[in-house]
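# sequence-free structure coming up:
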């Protein structure tokens, strides 16, 4: 089946989720992050995702901004950072995450080939719109799809259903791209073609499905279509 639609996860795939902690650590008012920002970034992201899975299983949905704050609070406490100003600055920067350097060019290439492009993310609409605007990639996207429209987090099938509903495409005409191995696996199990952007060189998750492609960054994506 020919790929007609390329859909991207947002956080960690198009947008660098470590950038907020790194940027804050370089500012004079937040020297408490100087030695711990990598751990803060790691723990923040891990808890953000963990809480999304637990809420999905429990049927207790909230928007991703709440998870983002909850995950940060856990990470700050775990790393003994207590300055409320640092917390506020980290949350502020999360609304301005930069895209990975190759992302705009890859999206532009796909659009030039007539491929439908979109984001499909756990993020809330306001968060996603802010990130897309800040990274200046909106002109390369046909849509930004948020799980808030279905009230459950990935990897629920109800989330992946949104792509077909929006673009009128069959499952195997979609290439779904994510930096989360579990997300790429979930989308593969759903029926999408999938690419896992494995920037860290991590092992493949042992799940009910596996990504069709594993790449180290986004530059190889056009070659897969």
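Sure, I can see it. No experiment lies behind these values; they were computed from the predicted model shown.

# from here on, just use CA atoms for contacts and neighbour counts.
OK.

# quick one, strands of this structure?
5-8, 116-121, 143-146, 174-178, 193-197, 213-215 (DSSP state E).

# which helices and strands sit right next to the longest one?
Here strand 116-121 is seen to pack against strand 5-8, helix 103-112, strand 143-146, helix 157-167 when contacts are counted using 3 or more CA pairs under 8 Å, 6 or more residues apart in numbering; DSSP states H and E.

# these into TSV, with extra columns for distance to residue 189 and mean neighbour count?
Listed next are these as TSV, based on distance: least, CA to CA, whole Å; neighbours: other CA atoms under 10 Å:
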stretch	distance to residue 189	mean neighbour count
strand 5-8	16	24
helix 103-112	24	17
strand 143-146	20	21
helix 157-167	9	16
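
# below is structure B, check it against A:
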């Protein structure tokens, strides 16, 4: 069944941004590139824990604190501000995935486009500006202005309020199954971007649409 939303809400980190360059940034800081994904997963885990406890943490603060502790664990006691700054510099200046520009352009003909990130709006704006598609977006939203992080219901309700639409008129696009599950619970329709041919977790609510990239998603939304 084709879904025609009024607004398409994009997750930002990993969904739009290609985090591949972080591996080399970790190497340059003296850490194994294999620590990149565990670092990001721990950052999300701690953010979710604080969200459950009723807090709305600052994404960048969690990211830098986790990096300081990881560097201490892997390299021993010391001052690592330069390494942290270098990694965060790469993280804040990532490029879009190769499918993002054509996909965003095509999707902008389907509905209004909005980002909703657990990070800062400035990071999302800079990301799409570097890709030359900033004008395709109607709004840039962050949970910093909501009550709690995604996947808490308040984050998605905030997006609905800010866009002036009911939650069932929104389509959440994300690579993270936890985001898909949270959006579904809040009443949004969902699209899971599966660039890695992963298996969707059975314990999360399945997405309404699965697509291998944003171009394919646009095709599914506009096709017969």
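Yep, it's here. Everything numeric in this text was worked out from a predicted model, so none of it was measured.

# what does residue 175 of the second structure align to in the first structure?
Residue mapping for residue 175 of the second structure onto the first structure gives residue 179, with TM-score structural alignment as the criterion.

# separation between its match and residue 216 of the first structure?
Taking CA to CA, to the nearest Å as the measure, residue 179 of the first structure falls 9 Å from residue 216 of the first structure.

# what touches both of those two?
197-199 (CA atoms under 8 Å, 6 or more residues apart in numbering).

# just among the residues you listed, which is most surrounded?
residue 197 (26 neighbours; other CA atoms under 10 Å).

# show me what residue 55 of the second structure lines up with in the first structure.
Residue 55 of the second structure maps onto residue 60 in the first structure, by TM-score structural alignment.

# check contacts around its match.
Residue 60 of the first structure neighbours (CA under 8 Å, 6+ apart): none.

# residue 179 and residue 216 of the first structure: which has the busier surroundings?
Neighbours were counted for residue 179 of the first structure and for residue 216 using other CA under 10 Å; residue 179 has more, 25 against 13.

# that one and residue 59 of the first structure: what is the separation?
25 Å.

# can you check residue 75 of the first structure too?
24 Å.

# again with residue 180 of the first structure
22 Å.

# over to residue 127 of the first structure?
In this view, residue 127 of the first structure and residue 59 of the first structure are 22 Å apart by CA to CA.

# residue 180 and residue 59 of the first structure: which has the busier surroundings?
A direct count of neighbours by other CA under 10 Å for residue 180 of the first structure and residue 59 places residue 180 higher, at 20 against 12.

# number of residues surrounding the closest residue to that one other than its chain neighbours?
Distances taken as CA to CA, 6 or more residues apart in numbering place residue 196 nearest to residue 180 of the first structure, at 6.8 Å, with adjacent residues excluded. Using other CA under 10 Å, residue 196 of the first structure has 26 neighbouring residues.

# show me what residue 196 of the first structure lines up with in the second structure.
By TM-score structural alignment, residue 196 of the first structure lines up with residue 192.

# give the contact list for that match.
Contacts of residue 192 of the second structure by CA under 8 Å, 6+ apart are 173-177, 180, 207-211.

# tell me where the first structure has helices.
For the first structure, the helices defined by DSSP state H occupy 19-25, 37-58, 64-78, 84-94, 103-112, 125-135, 157-167, 181-190.

# and the ones you listed: which comes nearest residue 224 of the first structure?
helix 103-112 (10.9 Å; CA to CA).

# what's the angle from the closest one to helix 125-135?
Relative orientation of helix 103-112 of the first structure versus helix 125-135 (axes from the mean of the first three to the mean of the last three CA atoms, to 10 degrees): 100 degrees.

# now the angle from helix 103-112 of the first structure to strand 116-121?
Going by the same axes, to 10 degrees, helix 103-112 of the first structure makes 140 degrees with strand 116-121.

# nearest to residue 79 of the first structure among the shared contacts of residue 179 and residue 216 of the first structure?
So of those, ranked by how close each gets to residue 79 of the first structure (CA to CA), first place is residue 199, at 24.5 Å.

# isn't the closest one right next to residue 218, touching?
No - look at residue 199 of the first structure against residue 218 with CA atoms under 8 Å: they stay out of range, at 9.4 Å.

# who's in contact with residue 126 of the second structure?
Contacts of residue 126 of the second structure by CA under 8 Å, 6+ apart are residue 93.

# tell me the counterpart of it in the first structure.
Per TM-score structural alignment, residue 126 of the second structure is aligned with residue 130.

# can you check residue 65 of the second structure too?
Under TM-score structural alignment, residue 65 of the second structure pairs with residue 70 in the first structure.

# relative to residue 49 of the first structure, how far out is that match?
With CA to CA as the criterion, residue 70 of the first structure and residue 49 of the first structure are 11 Å apart.

# check residue 150 of the first structure too.
18 Å.

# look at those two and report which has more neighbours.
Using other CA under 10 Å, the more surrounded residue of residue 150 of the first structure and residue 49 is residue 49, with 19 against 12.

# what lines up with that one in the second structure?
Checking with TM-score structural alignment, residue 49 of the first structure has residue 44 as its match.

# so what's residue 116 of the second structure up against?
By CA under 8 Å, 6+ apart, the contact list for residue 116 of the second structure reads 9-12, 140-143, 159.

# for residue 110 of the first structure, same thing?
By CA under 8 Å, 6+ apart, the contact list for residue 110 of the first structure reads 116-117, 222.

# next one: residue 193 of the first structure
171-176, 187, 211-212.

# switch the cut-off to 7 Å
172, 174-176, 212 (CA atoms under 7 Å, 6 or more residues apart in numbering).

# just give the closest residue to it, not the sequence neighbours.
Closest to residue 193 of the first structure by CA to CA, 6+ apart is residue 175, at 4.7 Å.
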